[in-house]
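J.: Just to be clear, the model below is a prediction. Sequence and coordinates:
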Amino acid sequence: MINRRTLMTTSLATLTLLGAGCSAPGRTGGEDPGSMLLADGYEPDSLNPLLGYARTGAAKFYDGLMAFDGNGTLLPALAAEPPRSTPDAKSWTVRLRRDVTFHDGTPFDADDVVATYRAAIDPAYASTISSDYAMLAGVTAIDAHTVRFDLNMSYAPWPAKMVLGIVPGEKLADPAPLTDSELNTQPVGTGPYRLVEWRQGEQMIWEGNPDHWGGAPDIDTITVVFATDDNTRAQRVKAGEFDGTVLPPLLSERLGVDGYRTVHHRTADHRSITLPSRHPITGDPAIRTALNHAANREGMIRGLLGGHGKPAHTPIPESMGHYHEPTARFDFDPERARRILDEAGWRPASDGIRHRDGRRARFTLMYFADDSLRKQLARAFASDAANVGVEVHLAGVDRTAAAERIGTDAIVLGDGNPLDPDLQMYSTLHSSAIGTGTYNNPARYRNAEVDAALDGGRQAIDEAERARFYKRAQQAYVADPGLVYLAFTDHSYVMRTDVWSGYEPVVEPHTHGTTWGPWWNVEDWTPKR
C-alpha cells in the first residue's frame, strides 16, 4: 500500500551504503468513522521523547528524522531524503523538510534537531536515553535545513537512531533536568496527532494535526482508555465499547466478536530470565547453562502463547535474517542439565533440590504483578528448573520494587528492537552497558568475546562483515550464557474491521499497545463508508 510514509523508501542497508464468534452491541464509541476508541493496558509515565517516550518510533505526537515502515525499512520523515555518510560512517549529513510546523505553530528547522540531540547527550538535562546516544560526539546546523551528526566512532546503524522524536528547541532552552519539563505531560511535536486531554489513570484524547506535512489524518479523534486488567479489556471489547485493544494471545483467540478480527504480529520482543552474575546461585556458569537446557521453550510457546511466538536462545530472532545464527541454541535436554549440575558438584538432597558447599540451589525470580503472561512464563520456568533440582521462588512486584532489586534478583525481562542487531544486543549484553540504565544489562553480564564481537558489529561498515560479527557474538554467548532467553512473543490484538481500511501487518519492537499494533499507521487509515 502506497501512503504518505512510502514517499522515499530506503532500506537500512542502502542508507549505510550512501555514506470471530458471538455478536456484539453497536459501536458505543460513536458511529462517526472520524473517531476511534481504543483500550490500552499500559499508560506511559511521560510523553517526553528525551525521557524514553516512543524510543523505537511510532510516536503519534512527534516525528523523527526517520520513520519505521513496519517491515525493517527506514523512511525519511522530517528528513527530506535519506541521510548521507562519510565512507567511514563517522559523519552523517541530513537535509530537512521545509514548511513543517510544530503543534504550537512555530516552524521546524535545523536548530530544533540540534537542540533535541544535544539534550539527549548533555548531562545537564539528565536524559534517560543518553546511553543510547553514547556514540554521538556532536550535532551541527549547517544551515536552516541541513544538520550534520559527528560520531566518536564508525557506526553503520546510525540512521536507526534517527527515529527520536524532535521537539522545539525553545522547550530545551534551559539546560536543566527534564523531570520537570512541560513536555512530559504537554507534548509539542510535529506528529500527525496532538494531545488535547490526558486524565492520568483514565484516558488520553488525540486530535488530528490539520497541518501535518503528510496531510491531516482522516481519523481525527482517537480516545485511548487505560485499563490494566486483560480480562476487563476483553469483556469491554466484547460488549462493543472499544474499537480495539491489546490482549494476551490465548485470551485474544477466545474472544470471538463479530465485526472484529484477532491479529498476531511478529516481533523482535523477547521474554527472558535474567541470571544476576553477583548472585551466588545464578552467578554460577553451571547453573546458567543447565537452566538453559532445562527450559522447555516449545512447551511454553504452545501452552502459554497458543503457538504465537518463536523459541529464543539469543537476542537475535530469525526475522533478522542473515544476522541470525541458527546453531547458537540450547536443546531442551533436562538430562543434560542434570549432568552439568552433577559435574559441577551440585548434588540433590532428599527433597530433590540441589546443594553445594552447604548452599541450596535457590533464587528469587521477579515478574511484574500486572503482567499475566510474565507471571505464567515465570511459573513455567520455575517448574522446569525444579525438574532439574533448582528451586525458584516467584515474586510478583511492581516496577519500582523491580528496579531496586534488579541487580541481585532475577526478573522476567522483555525487550527488543527490529531495526538493527546493535539495538537488539548491545545494551543487554555488553559489559559497558552495566549501570547506564535500570534495564541495561540487568544481569551484569560480562564476556570479553561477546564484547569484542558486539563492538566489531556496530563499527563495521560492510554488511557481510557485520553479520559475521553478530553471529560470532551469538556463538560466544551460548558458550557462556547470562540469561535464559525463552521466546520471541507475537503481539496479539483485537481490532474492529468494519469501519476503516488501512491495516498493514508490522514487525514490532518490545513496545506495543495503541501506538503500535494495528494502529502503528492509523494516521493513514480511511473510512470504509
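T.: Here it is on my side, so go on.
J.: make it CA atoms for all contacts and neighbour counts henceforth
T.: Will do.
J.: Return the set of buried residues in stretch 234-249.
T.: When burial is assessed from 16 or more other CA atoms under 10 Å, stretch 234-249 yields the following buried residues: 234, 236-249.
J.: do stretch 41-54 as well
T.: Of the residues in stretch 41-54, those buried under the neighbour-count criterion (16+ other CA under 10 Å) are 41-43, 46-54.
J.: Tell me where the stretch 351-500 of the chain has strands.
T.: With DSSP state E, counting those that start in this stretch, the ranges of strands along the stretch 351-500 of the chain come out as 354-356, 359-360, 362-368, 391-397, 410-415, 483-489, 491-496, 500-501.
J.: And for this protein, the residue most distant from the center?
T.: Computed with CA atoms, centre = their mean, the residue of the chain farthest from its C-alpha average is S350, at 43.5 Å.
J.: my read is that residue is in a helix, agree?
T.: No. Note on S350: no helix contains this position according to DSSP: H, G, I helix; E, B strand; the rest coil, which reports coil.
J.: Compute the number of surrounding residues for G321.
T.: Other residues near G321 number 10, with proximity taken as other CA atoms under 10 Å.
J.: what's the spacing between it and G57?
T.: Separation of G321 from G57 (CA to CA, to the nearest Å): 22 Å.
J.: Give me whichever of the strands of the stretch 351-500 of the chain is most buried.
T.: Relative to the other members of the strands of the stretch 351-500 of the chain, strand 483-489 carries the highest mean neighbour count by mean count of other CA atoms under 10 Å, namely a mean of 27.
J.: how far does that one sit from the chain's center?
T.: 14 Å (CA atoms, centre = their mean, to the nearest Å).
J.: Check it against this one:
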Amino acid sequence: MSKLASLAAAALTALALPASGRPLTYSWPTNVGPLNPHLYAPNQMFAQASVYEPLVTYRPDGSVGPWLATAWTVSDDGRIYEFSLRPGVTFSDGAPFDAAAVKANFDAILANRPRHAWLDLARQIARTEVVGPLTFRLVLKEPHEPTLKELSLPRPFRFVSPAAMGEGGTTAGGIRAPVGTGPWRLVETRLGVSDTFAVNPTYWGGTPAFERLVVKVIPDPNTRAIALQTGEVDLVYGAAGQIPSEAFLRLRDQAPAFSAAVSAPLATRVLALNSARFPTDDRAVRLAINRAVDKDTLVRTVLDGIEPRADFLFAPTVPYADIGLTPHGFDRAAAERLLAEAGWVRGSDGVRAKAGRPLSVELAFVGTNAQQKAIAEVIQADLARVGIAVRLVGEEESAILARQKDGRFGLIFGETWGPPYDPASFVSAMRTPSHADYQAQSGLPDKPAIDATIAAALAAPDPGERRRLYAHLLSTLHEAAVYLPISHAVAIEVHRSTIAGVGFGATLNEIPFAAMRPAGIGAGR
C-alpha cells in the first residue's frame, strides 16, 4: 500500500461504526435541490458533497490526498495526470466505479464547458482517456498548477452513476436520480419541509453511525436556534450566520447541554464596489468608503467578536497572499479629504454631490439574512457621516445572485470561497461575468491586464514566478479599492450533548456527518 493510500485508510477509521436507528437531524434554509453533481444552484454544496465523491480530497493542512483515486502521476511538462482508481468501489445503484465511469462524467461536465468557465481547469482540459479498467488519464492544454485542488471541489468534478445520467447527459438531460459513491443517499424530499438521506449500504469507506440524516428546512436563523434548543435539530453547523451570534454565545455557555466551537478563519467577508457604475466608478469614492467604515466597532457590535476584522481580500495565511500590503484603515477625516479633493461637495442635507449628481449608492444584500442586514445598516450609518447616502436593497437570494451577474449594484455582499478555492479558483472566476468580482472590476482601465496576470499565475510552473504574479494582482486590486474587506468568515458548530464526533472539515462546504455518532458510542468501535 502506498503512503497516500495509507493516509486515506487512516482518515476513514472514524466511519467504521455500528449504525444507530435514530436519525441525525440538521437544518438548512432551503431544500437541498435535485443534487445534480455537475450543476449549481439550487443544488446545495454540503449535500452534493455528502452524496458524490472526488478523485482526490483536500486536507486540513492544505495538501491533497487520495480518495477515489489511490495514486497519481504528473508528467514533466505538467500537462498529463494519470490516476489509479480505488478498486472495489460501486455506486449506490450497484454500478461499478471505474475508468469508464470517470470518463463518462468528465465528458458530461465538458459538454457544458461554458457553464464551468469560472473554473480554469474546465477550460484547460484537452481530452480524457481510459487507459485501463482502473486507470484514467487527464490531458491538459497547458500546465495548470491548481489542478488537483480543483478536482477536490464539491462541484463539478464529482461522479454520478452513468446509469443515472439523463438521455442528453447531466446538463441537457439532468439526472434520473442522485446516485453517487458517497456515504449517503437522498431518499426523500418534502418541499419546504425536509430532505432525508439514508446510509449507502455499499459505501466503500465504512458505515456511518447514523442510519439517516434528516435536513430540516428552517429559513430563519432565530427559528433555527430555537429548534436546536428544543431538540428539533441536533446541531447547527456552517457559516456564522446560521444562527444569530448572540444565540451562539448563549448556547456556548450552556455546557454540558450544548457544545460549541468556532473554526479558524476560512474566507473573507467583503463588499464588492462596482467600478463600472456611478458613483463608485470614482476611485476616490471607493477609497473613501474603505476609510470611512469603522470595522472594529462593526465586528464587536454586530458579529460579537466571533469573526476577526479583515483588511485585505485574502488573509495573510492564504497561499501567496502575505505580501506586505498596507491596510487602508479607518480614518473618517481622511475619507472626508479624499471626497473633497475629488470635487464632492456637501449639500444642505449632508449628502455630497458633484456636477449636480448626489453621492448616493445602492447596497444590495440578502433580505432574509439578518447578519447582512445588520452589517449593511452599520455601513449605511458610517458612510452617511462622510456625506455618502446609502440605499439599502434587501432581496431574496436569487435576485441578489442575478445582480452579481449583471452588475446592478453599487455595493454588494460577497465572500471569498475559502480553502481549497483561495486563491487560485477564486481569482480565476474573476474573469467571467457570472460573479460580482468581474462586475466590480469591469470599469477598471487595466481589467484586461488583470485578467492576463490571473491567466499567467494559474499556468506558472515556477513557485517564485507564481508568487510574483499573485503579488502584482493583489496589489493592483488593493490599490483600486474595488473591495471593502469586513471580516474573516468562520464556521461555527453547536450541537446537543446527545451527539459526539462533531468537528470541522477542511472546507466550509463539506460537513463531516459520517464522522458524527450518538454520544456513548466510541469512535474506535
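T.: Perfect, thanks for sending it. Keep in mind that what you see is a predicted model, and the values were worked out from it rather than measured.
J.: thinking again about what came up before, in CSV: the strands of the stretch 351-500 of structure 1, plus distance to G215 of structure 1.
T.: Supplementary listing: the strands of the stretch 351-500 of structure 1 in CSV, determined by distance: least, CA to CA, whole Å:
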stretch, distance to G215 of structure 1
strand 354-356, 64
strand 359-360, 63
strand 362-368, 40
strand 391-397, 44
strand 410-415, 33
strand 483-489, 34
strand 491-496, 24
strand 500-501, 17
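J.: Looking at these, spot the one closest to T106 of structure 1.
T.: Nearest to T106 of structure 1 among the strands of the stretch 351-500 of structure 1 is strand 500-501 (32.5 Å), distances taken as CA to CA.
J.: what's downstream of that closest one, the next helix or strand?
T.: If you walk from strand 500-501 of structure 1 toward the C-terminus, the next helix or strand you reach (DSSP states H and E) is strand 526-527.
J.: In structure 2, what sits opposite P175 of structure 1 in the alignment?
T.: Alignment note (TM-score structural alignment): P175 of structure 1 maps to G168 of structure 2.
J.: which residue in structure 2 lines up with F368 of structure 1?
T.: Using TM-score structural alignment, F368 of structure 1 sits opposite V366 in structure 2.
J.: Tell me how far the lengthiest helix in structure 2 lies from the chain's centre.
T.: Ranked by residue count under DSSP state H, the longest helix found in structure 2 is helix 463-480. The gap between the average C-alpha position of helix 463-480 of structure 2 and the chain average comes to 22 Å, counting by CA atoms, centre = their mean.
J.: now the angle from that helix to strand 483-489?
T.: Between helix 463-480 of structure 2 and strand 483-489, the angle formed by their directions is 120 degrees, by axes from the mean of the first three to the mean of the last three CA atoms, to 10 degrees.
J.: buried sites along helix 463-480 of structure 2?
T.: Using 16+ other CA under 10 Å, the residues of helix 463-480 of structure 2 that count as buried are 466-467, 469-475, 477-478, 480.
J.: What is the nearest of those to I450 of structure 2?
T.: Distance from I450 of structure 2 was checked for each of the buried residues of helix 463-480 of structure 2 by CA to CA. The minimum falls on L473, at 6.5 Å.
J.: Was I right to think that closest one contacts A455?
T.: No. Applying CA atoms under 8 Å, one finds L473 of structure 2 not in contact with A455, separated by 10.8 Å.
J.: ok, and what's touching stretch 79-89 of structure 1?
T.: Residues outside stretch 79-89 of structure 1 that contact it (CA atoms under 8 Å, 6 or more residues apart in numbering): 8, 10, 15-16, 18-19, 65-66, 75-76, 91-97, 153-156, 159, 461.
J.: Counting neighbours, which of those end up buried?
T.: Neighbour counting with 16+ other CA under 10 Å marks 10, 15-16, 19, 65-66, 75-76, 91-97, 153-156, 159, 461 as buried within the contacts of stretch 79-89 of structure 1.
J.: The residues you listed in helices, which ones?
T.: Under the assignment DSSP H, those contribute 15-16 to helices.
J.: ok, now which ones touch the residue sitting nearest the centre point of structure 2?
T.: The centroid of structure 2 falls nearest to W417 when counting by CA atoms, centre = their mean (3.8 Å). Contact analysis of W417 of structure 2 by CA under 8 Å, 6+ apart lists 267-268, 426.
J.: Of these, which are still contacts in structure 1?
T.: Retained in structure 1: 267-268, out of the contacts of W417 of structure 2 (criterion both residues aligned by TM-score structural alignment, their matches' CA atoms under 8 Å).
J.: now, among the contacts of W417 of structure 2, which is nearest to Q124 of structure 2?
T.: Sorting the contacts of W417 of structure 2 by how near they are to Q124 of structure 2, with CA to CA, puts F426 at the top with 16.1 Å.
J.: Looking at the alignment, what corresponds to A99 of structure 2 in structure 1?
T.: By TM-score structural alignment, A99 of structure 2 lines up with A110 in structure 1.
J.: Touching, that match and D143? I think so.
T.: Yes. With contact defined as CA under 8 Å, A110 of structure 1 reaches D143; the gap is 7.0 Å.
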